[in-house]
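Asker: got a sequence here, can you model it:
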Amino acid sequence: MSLLLIVEQLLNGIQLGVMLFLVSSGLTLVFGVMGLINLAHGSLYMVGAFAAAYVASITGSFLAGIAASVVVAGLVGVLVECTVMRKLYARDHLDQVLATFALILIFSEGTRLIFGSFPLYLSIPDYLSGPVTLPGGINYSLYRLVLIVVGLCIAVALHLLISKTRLGIQIRAGESDREMIAALGVNISKLYTVIFAIGAALAGLSGALVGAIQSVQVGMGEPVLIIAFVVVVIGGIGSIKGTFYAAILVGLVDTLGGYLLPISFISLFGPEAHETGATIASMLVYILMALVLLFKPAGLYGASQ
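Answerer: Predicted coordinates:
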């Protein structure tokens, strides 16, 4: 088992973690502040990826595609919040689940109608392609390294937004007592729209960045949504700090487990045990969630901790 390969998988895990954070942070903001279960959040991830791929294909600019993913996903988020979500805030969680599941179907079929059933491809620009040599002689993808840096920068910016700005104070206050901040003159409807737009833009950005290393296709947001919910539960609902640590942890467990477990099972039990190791590796994230909830039912940084 090569040390260089383990370090490479470690970096891959961090890269997956920061991308999961971009998706999950919006989800935890929406649920923590608004109390809204939004199953359509993964569809906004898909919208961002398709917007980036389409704009990049007609302009020839990767950066224009990335900018389009943020703008389009954010605007779609505002549209969805103003037309659908506002009617769900006072409803119970079952109504929210049913309504946002319907949005998944609408987004999926609408995207298929516009772009067709075949995947789109977002090419990595030449200045971000190829490997870069890290200390220790490790060759690693430059684009994946850029994803790590961009994700960490956005995490810092989001932390500063929540902890140091007036909007952040309103978001934290809204999480604790939305009736009180409404009584103090804060426009709750506007605040909810801004929060939803930020979450949608972050999901769209993540979809675009990941879309460059995967195909952009209908339904790509649903698997990500499942893992994002796991991240939110592990980190603690409403906690950006918890979401960040949980996303990195999930990324590392998923990536390293998927690499190390099959190899370990082959070494211990022979080649026929590879499938067993791979199956257990696919369950590791959910096992991790179960263990965290067993000892910390509110998550790592949940409100009751």
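
Asker: CA only for contacts and neighbour counts going forward, please
Answerer: Noted.

Asker: return the list of helices and strands in contact with the helix or strand where residue 181 lies.
Answerer: In this assignment (DSSP states H and E), residue 181 forms part of helix 166-183. Helix 166-183 is packed against helix 142-164, helix 188-211, with contacts defined by 3 or more CA pairs under 8 Å, 6 or more residues apart in numbering; DSSP states H and E.

Asker: list the buried ones in the longest one?
Answerer: If you call a residue buried by 16 or more other CA atoms under 10 Å, then helix 188-211 has these buried ones: 188, 191-211.

Asker: one more: the shortest one?
Answerer: With burial defined by 16+ other CA under 10 Å, the residues of helix 142-164 counted as buried are 142-145, 147-148, 150-152, 154-155, 158-159, 162.

Asker: need those residues in CSV with distance to residue 87, can you?
Answerer: As requested, those are arranged in CSV below (distance: CA to CA, whole Å):
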residue, distance to residue 87
142, 45
143, 41
144, 40
145, 42
147, 36
148, 37
150, 35
151, 33
152, 35
154, 31
155, 31
158, 28
159, 30
162, 26
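
Asker: structure for this one too, so we can compare:
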Amino acid sequence: MEVLAAQLVNGLSYGMLLFIITCGLSLVFGILGVLNLAHGSLYMLGAYIAFSLTAQLSQSFWVALVLAPLVVAVIALIVERTLLRPTYHLGHLSQVLLTFGLAYVFHDIVKHIWGSNVLSISVPELLGSSILILGQTFPLYRLVIIGVGILLAIGLWWLQNKTRWGAIIRAGLSDREMIGALGININMVFSAVFVVGGILAGFGGVVASPILGLYPDMEFQTLILALVVLVIGGLGSISGTFTASVLVGILETFGRYLFPELSMFLVFALMAVILIWRPNGLLGKQVAEE
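Answerer: The predicted structure is shown next:
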């Protein structure tokens, strides 16, 4: 029972990490209709920038937790305004090719600056202890990640569905001309959403680093899992992304423990079964045929 409880906590914390990493991608696609395949690179940049801040400059995890996502947000803003914005009227294929190419550019830049060695960030001292729950010991950092993931899911769902800003963004995706006629600068709103997506990616990179580490090709492995989560949960659904992240996190964690050779197979098998059962994902929106 102790082993199962530990694996369950590990699975939940890993699922929350997947949600923190993926929610920015889900937000950008669900609101802007942009499939950003460089999202994994923004996550990677957040992790490596945090490593430089903690290892060489501030020596503080908390400073890195604030500054690294802001730096990634600036990079995301530059990418959106200079490269992505002209593709908004061209469709998904142009955006996929552009952002996938950007992922390789960022990969080479990171490799040139930080090298190819496996790096790590230490868990902050404040959260480095363990706590006793029902007679069993659990790492405090993983429990905090679970709490942060739940709070982030609630906040994003409320922002997207219950606020005027969320309504403006959803309306802008459906009819940009009408929103513009109402005096709202929809381009500025779209830029703000992309920046928020960048902040979430950078934040995910920082909080995941003490557990997942920093290593070559981390962005592509993360992107694959993020896309799996996105497809299982349903494109553009924050609640679906949260549900899928928990499922994938628990399934892969127990898969690695019970069937190490089949852990990723189980994840993709789950995706296949769900797509057969619900082609739009667990909580995805029905796509109207034109």
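
Asker: thinking again about what came up before, dump the helices and strands packed on helix 166-183 of the first structure to JSON lines, plus distance to residue 178 of the first structure.
Answerer: Shown next, in JSON lines, are these (distance: least, CA to CA, whole Å):
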{"stretch": "helix 142-164", "distance to residue 178 of the first structure": "16"}
{"stretch": "helix 188-211", "distance to residue 178 of the first structure": "8"}
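
Asker: so which of the ones you listed gets nearest residue 280 of the first structure?
Answerer: The closest of these to residue 280 of the first structure is helix 188-211. By CA to CA, the value is 25.2 Å.

Asker: helix or strand right after the closest one?
Answerer: By DSSP H and E, the next helix or strand past helix 188-211 of the first structure is helix 221-235.

Asker: ok, average deviation of that next one from the second structure?
Answerer: Superposing on the second structure places helix 221-235 of the first structure at an average distance of 0.9 Å from its equivalents, by mean CA distance after the TM-score superposition for the first structure.

Asker: which strands or helices does that helix pack on?
Answerer: helix 3-29, helix 41-59, helix 240-269, helix 274-295.

Asker: which stretch of the second structure lines up against that helix?
Answerer: Here helix 221-235 of the first structure aligns to the second structure at residues 219-233, judged by TM-score structural alignment.

Asker: name the residues that touch that stretch?
Answerer: With contacts defined as CA atoms under 8 Å, 6 or more residues apart in numbering, stretch 219-233 of the second structure is touched by 18, 21-22, 25-26, 37, 39-41, 43-44, 236, 239-245, 248, 268, 271, 274-275, 280-284.

Asker: swap the cut-off to 6 Å and go again
Answerer: With CA atoms under 6 Å, 6 or more residues apart in numbering as the test, stretch 219-233 of the second structure has contacts from 22, 40-41, 44, 240-241, 244-245, 271, 281-283.

Asker: can you turn the buried part of these into a PyMOL selection?
Answerer: Buried residues among these (16+ other CA under 10 Å), as a PyMOL selection:
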select buried, resi 22+40+41+44+240+241+244+245+271+281+282+283
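
Asker: for the contacts of stretch 219-233 of the second structure, give me CSV that also has distance to residue 113 of the second structure.
Answerer: Converted to CSV, the contacts of stretch 219-233 of the second structure look like this (distance: CA to CA, whole Å):
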residue, distance to residue 113 of the second structure
22, 25
40, 18
41, 14
44, 13
240, 37
241, 33
244, 34
245, 32
271, 36
281, 39
282, 40
283, 41
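
Asker: distance between the match of helix 221-235 of the first structure and the chain's centre?
Answerer: Remark: stretch 219-233 of the second structure is offset 9 Å from the chain centroid, using CA atoms, centre = their mean, to the nearest Å.

Asker: now the closest residue to residue 41 of the second structure other than its chain neighbours: how far from residue 204 of the second structure?
Answerer: Nearest non-adjacent residue to residue 41 of the second structure, counting by CA to CA, 6 or more residues apart in numbering: residue 219, 5.2 Å away. Here the criterion is CA to CA, to the nearest Å. By it, residue 219 of the second structure lies 12 Å from residue 204 of the second structure.

Asker: related to what we said a few turns ago, and which of the contacts of stretch 219-233 of the second structure is nearest residue 4 of the second structure?
Answerer: Among these, and counting by CA to CA, the member closest to residue 4 of the second structure is residue 245, at 19.1 Å.

Asker: my guess is that closest one contacts residue 17, does it?
Answerer: No: counting by CA atoms under 6 Å, residue 245 of the second structure does not reach residue 17; the two are 8.2 Å apart.

Asker: residue 138 of the second structure: what secondary structure?
Answerer: Per DSSP: H, G, I helix; E, B strand; the rest coil, the secondary structure class of residue 138 of the second structure is strand.
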